[in-house]
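Novice: Below is the structure, and that's it, no one-letter string:
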């Protein structure tokens, strides 16, 4: 079962049958709508117009400088201070196993050029949840959408994800500076805590002295995932509840965020702490508008942006 809010087209709950026979909600969320607006965290939200960071909120498009809203250490993050996670989406279609929501982002919204019509469809079939994003524009712009759900396969409120294991199908990751902006080219994962090519227990990996882990107080990095098209990119597993989720994506990158800054009220009077959930966010790379040699986030009139995410839950 998946519950979705119109505020931010947000995934509010994802209930699954776990391997220990207990049915749990494995998606973090907040009881009060006011907390979703007032406390940063993007819990479950649809992110746009540009997921991740743009350095200093500046880039050049067709020779013209563009300045967009900044909200994170001088950079644009997840669309700016009033991104799509803070807006009410319209329900266009609602059936027993799916819902489609839409949003029109005006030309100049948070500084981004072009009026953009965006949509997201959530559908559930068996143990699979599918998230489909689309967008069109009336002028050249950049679009990079994702879903920002935090998962904890032990259940919302169960504590940290330290005991979970994670696999990411990537041979390279993107080192960043102290503000989360890429410092250059991608780097091999070999010999680093970012080598998640085999099942890796998260707790020890997040407590190494690697300078990139220290900068982010954990992992908050882009992984250059192998392959193209819709394919498996990651697997998260909880040995405690004997539950897994395989993540499929058609995007070139995967931002892995181990909830290093999680805070604020959750559900049933609980408060979140760092590491209480993990966000696996398929997208193009951070600061791509300033890296013309990376996969492009450009969207032109007449074209349609599309991205697909699948969560395939299973038991061990």
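Specialist: Great, that's in hand. Note that the coordinates shown come from a computational prediction; the quantities given were computed from them, not determined experimentally. Numbers count the residues shown, from 1 in each chain.

Novice: When you work out contacts or count neighbours from here on, use the C-alpha atoms and nothing else.
Specialist: Will do.

Novice: how far away is the residue positioned nearest the centre of the chain from residue 128?
Specialist: Closest to where the C-alpha atoms of the chain average out (C-alpha atoms, centre = their mean) is residue 281, at 2.8 Å. Taking C-alpha to C-alpha, to the nearest Å as the measure, residue 281 falls 17 Å from residue 128.

Novice: Residue 158 now?
Specialist: As for residue 158, its distance to residue 128 is 23 Å (criterion: C-alpha to C-alpha).

Novice: So for the two, which residue has more residues nearby?
Specialist: Higher neighbour count among residue 158 and residue 128: residue 128, with 17 against 12, using other C-alpha atoms under 10 Å.

Novice: Now the closest residue to the more buried one other than its chain neighbours: which helix or strand?
Specialist: Leaving aside its chain neighbours, residue 128 sits nearest to residue 312 (4.5 Å; criterion: C-alpha to C-alpha, 6 or more residues apart in numbering). Per DSSP states H and E: residue 312 is located in strand 305-315.

Novice: Name the residues that touch that strand?
Specialist: Contact with strand 305-315 is made by 16, 18-19, 127-136, 143, 145-146, 230, 242-251, 282, 299, as judged by C-alpha atoms under 8 Å, 6 or more residues apart in numbering.

Novice: Apply 7 Å and report the result again.
Specialist: Contact with strand 305-315 is made by 18-19, 127-136, 242-251, 299, as judged by C-alpha atoms under 7 Å, 6 or more residues apart in numbering.

Novice: Residue 187 is in contact with residue 172, correct?
Specialist: Yes. With contact defined as C-alpha atoms under 7 Å, residue 172 reaches residue 187; the gap is 5.2 Å.

Novice: Neighbours of the nearest residue to residue 121 once chain neighbours are set aside, how many?
Specialist: Leaving aside its chain neighbours, residue 121 sits nearest to residue 100 (4.2 Å; criterion: C-alpha to C-alpha, 6+ apart). Residue 100 is flanked by 20 other residues according to other C-alpha under 10 Å.

Novice: Check it against this one:
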């Protein structure tokens, strides 16, 4: 019998140590289907209808665990302990220097080579099939981070076609925490994403150097190719003569969101794909959003044009990059007795 709503579980492959990965399939009453694995918490697929009611997968992913373990560039993954880059993989905390795993040139990216995207999480499904919960205990010293961190991530698929992701974490000693999801989207399910129309609710962005480390400048987006306050095609200005676009090989930048108040959930971004009519809205309570235009995709990771150069984009709710080294920015340090909590959502609809 085919499951029409709820959550089902199936094998997703075996890890080298013999442990089995699973794939959980979430279905709602609106016909939306989402695949999530307990390996890396990866969102493997998101099937949503176009204006004609035809379902297509709008999220890049693989059909089994092995590519996620070896070659995946964070497709759909849970990111931690720290999303984005930390310069030279080093920071000082309470007078103690810490060296993290170096996995991006000279820098630390997305929690390290064996970050949360490459661990097997403990999975459980709510008795009423309303949510999938993943848990992970990150020990002291993992990828260089101080203290043990216990993380809980909850995925829920609503009948309003919103996939909500809730993060909670506690620690036994001070440590940086900046959790997010790294889904790659192509709302047409084919071709490139340059014609997708993007809105980002941000008046400024983070300037970066050639290694994509923040320079310290937070320029206004006004009168630059980074102004997405009104919807603009992603490809309209991506080839403009602008040093920041050269540094990022396109868009690979953090935007400071126009939050009404710290921690307030807001519409951070909206993307419309004209040919299909599909719309993605990204909701977040985080202060920033990373926009990446698929500049390093090259077709080597899978068949289909969406795996090719600029065949997908990412919108990652987060804190400022490299903030453990920048005391003027909002803190990302979690301390014993505190609870990290954040919420984000990917909501899909059809443009009228």
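Specialist: Yep, that arrived. On a predicted model such as this, the values are computed, not experimentally measured, just so you know.

Novice: List the TM-score for the superposed pair.
Specialist: Overlay of the two chains. TM-score (TM-score structural alignment, normalised by the length of the first structure): 0.96; 313 aligned residues with a C-alpha RMSD of 1.4 Å.

Novice: who's in contact with the equivalent of residue 175 of the first structure over in the second structure?
Specialist: Here residue 175 of the first structure is matched to residue 207 in the second structure, going by TM-score structural alignment. By C-alpha under 7 Å, 6+ apart, the residues touching residue 207 of the second structure are 214-215, 217-219, 244.

Novice: quick one: which of these is nearest to residue 24 of the second structure?
Specialist: residue 214 (37.2 Å; C-alpha to C-alpha).

Novice: ok, the closest one to residue 22 of the second structure distance?
Specialist: 38 Å.

Novice: Repeat that for residue 273 of the second structure.
Specialist: 32 Å.

Novice: Now do the SS call for residue 68 of the second structure.
Specialist: helix (DSSP: H, G, I helix; E, B strand; the rest coil).

Novice: still on that earlier bit, what helix or strand is the residue nearest to residue 121 of the first structure located in?
Specialist: strand 98-105.

Novice: Which strands or helices does that strand pack on?
Specialist: Helices and strands touching strand 98-105 of the first structure, by 3 or more C-alpha pairs under 7 Å, 6 or more residues apart in numbering; DSSP states H and E, are strand 90-95, strand 116-125.

Novice: Which residue numbers in the second structure does the last one align to?
Specialist: Here strand 116-125 of the first structure aligns to the second structure at residues 149-158, judged by TM-score structural alignment.

Novice: and the matching stretch, which residues are buried?
Specialist: By 16 or more other C-alpha atoms under 10 Å, the buried positions in stretch 149-158 of the second structure come out as 149, 151-158.

Novice: And stretch 6-15 of the second structure, by the same measure?
Specialist: Residues of stretch 6-15 of the second structure classed as buried by neighbour count (16+ other C-alpha under 10 Å): 6-7, 12-13.

Novice: list the contacts for residue 271 of the second structure?
Specialist: Residue 271 of the second structure makes contact with 196-199, 279-281, according to C-alpha under 7 Å, 6+ apart.

Novice: need those residues in a markdown table with secondary structure, neighbour count and distance to residue 112 of the second structure, can you?
Specialist: Below are the contacts of residue 271 of the second structure laid out as a markdown table (DSSP: H, G, I helix; E, B strand; the rest coil; neighbours: other C-alpha atoms under 10 Å; distance: C-alpha to C-alpha, whole Å):
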| residue | secondary structure | neighbour count | distance to residue 112 of the second structure |
| --- | --- | --- | --- |
| 196 | coil | 24 | 31 |
| 197 | strand | 20 | 32 |
| 198 | strand | 22 | 30 |
| 199 | strand | 20 | 30 |
| 279 | strand | 20 | 32 |
| 280 | strand | 24 | 29 |
| 281 | strand | 19 | 29 |
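
Novice: okay if I get the residues you listed as a markdown table plus distance to residue 290 of the second structure?
Specialist: A markdown table is the format used below for the contacts of residue 271 of the second structure (distance: C-alpha to C-alpha, whole Å):
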| residue | distance to residue 290 of the second structure |
| --- | --- |
| 196 | 17 |
| 197 | 16 |
| 198 | 13 |
| 199 | 13 |
| 279 | 19 |
| 280 | 15 |
| 281 | 14 |
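
Novice: tell me how far the match of strand 116-125 of the first structure is from the chain's mean position?
Specialist: 14 Å (C-alpha atoms, centre = their mean, to the nearest Å).

Novice: Over to stretch 216-231 of the second structure?
Specialist: Using C-alpha atoms, centre = their mean, the distance from the centre of stretch 216-231 of the second structure to the centre of the chain it belongs to is 21 Å.

Novice: Please apply the same query to stretch 37-53 of the first structure.
Specialist: Counting by C-alpha atoms, centre = their mean, stretch 37-53 of the first structure comes out at 8 Å from the chain centroid.

Novice: Now tell me what touches it from outside.
Specialist: Contacts with stretch 37-53 of the first structure, where a contact means C-alpha under 7 Å, 6+ apart, come from 8-12, 28-29, 75-79, 83-86, 143-150, 181, 262, 264, 286-287.

Novice: Give the buried residues for it.
Specialist: 37, 41-53.

Novice: for stretch 295-308 of the second structure, same thing?
Specialist: Buried positions in stretch 295-308 of the second structure, judged by neighbour count with 16+ other C-alpha under 10 Å: 295-297, 305-308.
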